[in-house]
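Colleague: for reference, the sequence and a predicted model appear below.
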Amino acid sequence: MTTAIRTGNRRARKVDFDLPPKNALPSRRGKIAGLIALIAAAVYFLGPVYWLVVASTKNNRDLTSTFGFWFAEWNLGANYDSLMSWTQGMFWRWVGNSIFYSVTAGVVGTLFAIMAGYAIAKFSFPGKKVAVAIIMAGLLMPVALLTVPLYLEFHALGLVDTVWAIIIPSAVSPFGVFLGMVYAQSVPTELLEAARIDGAGELRIFFTIVMRLLAPAMVTIFLFIFVATWNNFLLPLLMVSSQELKPVTLGLFGMMSYFSPNKGAVMLGALLGVLPLIILFFTLQRYLRSGLAAGAVKG
């Protein structure tokens, strides 16, 4: 907002109240250093994606004999036909499986993470410190260490080679509970007390007030669980053997384990398999930013 101040017959210079004071602005060197850092980060993160796009258009010979970051003979159509042929038309089924596993685990895991985190942050109950200690221990536990015990449990329950063998372990996220606990601390206690005085029950308070306040935080937790489920490889490798239930990561691994794979087709499959993640992040990026900012504020 820009305003002009009059004093007698003289007009004072315009003052822009939206700008911070000059001493709070970065120096010219700071701006240049920040720009260089942003460009370097963009190259670091986008370089592999660009290489994947280029590699998906090449055949095996061109992948080893031409410059990796530029196009050679165009083989995109042949690579796609090879991908569909080798997977027997199951590739898009695998992508759909990955989307189903990730979305389901993300929604269920986010709901339970927010509920558990809210309960730990806002309620006092016996064993609270033990629960927090178990959650923190779960953060330090390597996921690969739990894979074999999980397989034995699900085999005893008769759930191996079912969708539940992937969804249930993926939805249980100690990191998600920890984030839910951190975010729930920003919920004003006065607002909760006012709702209780008005006669609202705890379930109504949670689903009508708390979930609305923590919506950006829920998007952040959902994205973490979604990406972790999408990238999970060891769990589906042990739990799933049916072609119809494989996620795209496991399906492409089977293609690479072939004695003479069409690497260009594999690169194309990896590119097509990562597109849902890119679309999801572009769609939810503004909620992710606000959710990360909310986690840095304690109410």
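Modeller: On my side now, so go ahead.
Colleague: from here on, just use CA atoms for contacts and neighbour counts.
Modeller: Noted.
Colleague: verify the contact between residue 185 and residue 121 for me.
Modeller: Yes - assessed by Cα atoms under 8 Å, residue 185 is found in contact with residue 121 at 5.8 Å.
Colleague: my read is that residue 290 contacts residue 218, right?
Modeller: No - contact criterion Cα under 8 Å: residue 290 and residue 218 do not qualify, at 10.6 Å.
Colleague: which one's more surrounded, these two?
Modeller: Taking residue 290 and residue 218 together and counting by other Cα atoms under 10 Å, residue 218 has the greater number of neighbours (27 against 15).
Colleague: so which residues of the protein form strands?
Modeller: 2-3, 6-7, 10-11, 15-16 (DSSP state E).
Colleague: will you turn these into JSON lines that also has distance to residue 72?
Modeller: Formatted as JSON lines, these follow (distance: least, Cα to Cα, whole Å):
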{"stretch": "strand 2-3", "distance to residue 72": "55"}
{"stretch": "strand 6-7", "distance to residue 72": "68"}
{"stretch": "strand 10-11", "distance to residue 72": "66"}
{"stretch": "strand 15-16", "distance to residue 72": "54"}
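Colleague: okay, now the one to match up with it:
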Amino acid sequence: MSLVGRTRREALQVNGALLVLAALSLAPLLWMLSVSLMARGEASHFPPPFLPARATLDSYRELFGSTGIGRNFGNSLLVSLAITVLSLLLNTMAGYAFAKLRFAGRERLFQLLLAALVVPAQVAMLPLFLLMKQLGLVNSFWGVIVPAMASVFGIFLVRQYARSIPDELIEAARIDGAGELRIFFQVVLPLLKPVLVTLATFTFMGAWNDFMWPLIVLTDQEHYTLPVALAALSREHIMDVELMMAGAVVTVLPVLVLFLALQRYYMQGLLLGSVKG
């Protein structure tokens, strides 16, 4: 067999394997969407059908009409956007400071921050809850937002990328009389755009999907975020598979659309950060 024919066969085998893996990965999501469009009780048949006999939006009408899930959707959107904006600002400033500003104990402090990555998040939840209680932030959106405003991973990601910015560019701005804040916002921030998109995607998806901490700190159902509200709803409608799948679609769809829309910038930020850092 010729080299061209062998190369083509290998390419077909690789693409075929990738296609099979993609189909296996997408099958649960497609079945979730399909079940959400089924009539009540249809998914409980055995064997369960893959496609609805007659597509209907009854589950979505009930979900938004009688369960109050629309309010919880708004809660999740508010909390996730607030966390993303504040996290971008604080993580970016801290990451730039660790990368380019010289101050006493910089490297030791950064090593201490990295050491905190090995501490499981569950270990910190009890002292964090007690702190939120002392601050009067329990059962409020700020109780969810404040602990997520900065993260070690976000600081690390920005620092690694910011180290690639030429020192000569920053020194030239200082010679021209620019202050540190002006340098940061007008010179550094535009150069950090790829990693900012990556960090924003990470942060928004993490805040949107977070279940454990909102479950702990939010006690009033009116403040529930979408994952917590969906878990509470499942206890009341445990046999209503179609309704639960509709809720799952509403929960997954925003972050899926966000990731697909920003996928190119997301991967660019990761790859450039790994190469330049």
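Modeller: That came through fine. Just so it is clear, the structure is predicted and the values come from calculations on it, not from any experiment.
Colleague: tell me which of the strands of structure 1 sits most buried.
Modeller: Per-residue neighbour counts averaged over each of these give the maximum for strand 15-16, namely a mean of 12 (mean count of other Cα atoms under 10 Å).
Colleague: contacts only, for residue 173 of structure 2.
Modeller: By Cα atoms under 8 Å, 6 or more residues apart in numbering, residue 173 of structure 2 lies in contact with residue 183.
Colleague: that one -> structure 1?
Modeller: By TM-score structural alignment, residue 173 of structure 2 lines up with residue 195 in structure 1.
Colleague: equivalent analysis for residue 130 of structure 2, please.
Modeller: So, by TM-score structural alignment, residue 130 of structure 2 is matched to residue 152.
Colleague: kindly report the same for residue 141 of structure 2.
Modeller: Match for residue 141 of structure 2 (TM-score structural alignment): residue 163.
Colleague: now its match. Nearest residue, chain neighbours left out?
Modeller: In space, residue 163 of structure 1 comes closest to residue 245 once its chain neighbours are excluded; the distance is 7.1 Å by Cα to Cα, 6 or more residues apart in numbering.
Colleague: ok, that neighbour - how many residues close by?
Modeller: Around residue 245 of structure 1 sit 22 other residues, with neighbours defined as other Cα under 10 Å.
Colleague: try the one 4 residues further on
Modeller: For residue 249 of structure 1, the tally of surrounding residues (other Cα under 10 Å) stands at 22.
Colleague: list the contacts for it?
Modeller: By Cα under 8 Å, 6+ apart, the contact set of residue 249 of structure 1 is 230-233.
Colleague: now the residues you listed: which count as buried?
Modeller: Members of the contacts of residue 249 of structure 1 that pass the buried threshold by neighbour count (16 or more other Cα atoms under 10 Å) are listed as 230-232.
Colleague: all helices of the stretch 1-150 of structure 1, in order?
Modeller: Secondary structure of the stretch 1-150 of structure 1 (DSSP state H, counting those that start in this stretch): helices located at 28-55, 60-65, 76-86, 91-122, 128-140, 143-157.
Colleague: could you check stretch 130-144 of structure 2 and say which residues are buried?
Modeller: In stretch 130-144 of structure 2, residues buried by neighbour count (16+ other Cα under 10 Å) are 132, 137-144.
Colleague: out of the residues you listed, which are inside helices?
Modeller: Secondary structure assignment by DSSP state H places 132, 141-144 of the buried residues of stretch 130-144 of structure 2 in helices.
Colleague: among these, which two are most distant?
Modeller: Using Cα to Cα, those reach their maximum pairwise distance at 132 and 141, which is 11.3 Å.
Colleague: for residue 181 of structure 1, which of the helices of the stretch 1-150 of structure 1 is the nearest?
Modeller: Proximity to residue 181 of structure 1, assessed across those by Cα to Cα, is greatest for helix 91-122 (3.6 Å).
Colleague: report the aligned residue range of structure 2 for that closest one.
Modeller: The counterpart of helix 91-122 of structure 1 in structure 2, using TM-score structural alignment, spans residues 69-100.
Colleague: and the gap between the spatially most central residue of structure 2 and residue 226 of structure 2?
Modeller: Using Cα atoms, centre = their mean, the residue of structure 2 that lies closest to the mean C-alpha position is residue 205, 1.6 Å off. Distance from residue 205 of structure 2 to residue 226 of structure 2, counting by Cα to Cα, to the nearest Å: 13 Å.
Colleague: quick one: the helices in the stretch 151-277 of structure 2?
Modeller: 152-162, 167-175, 180-182, 189-191, 193-209, 212-217, 226-236, 241-276.
Colleague: same list (those helices) but as CSV, adding distance to residue 59 of structure 2.
Modeller: Converted to CSV, the helices of the stretch 151-277 of structure 2 look like this (distance: least, Cα to Cα, whole Å):
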stretch, distance to residue 59 of structure 2
helix 152-162, 38
helix 167-175, 56
helix 180-182, 51
helix 189-191, 45
helix 193-209, 22
helix 212-217, 25
helix 226-236, 13
helix 241-276, 5
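Colleague: highest mean neighbour count out of the ones you listed?
Modeller: The densest packing among those, expressed as mean neighbour count by mean count of other Cα under 10 Å, is seen in helix 152-162 with a mean of 23.
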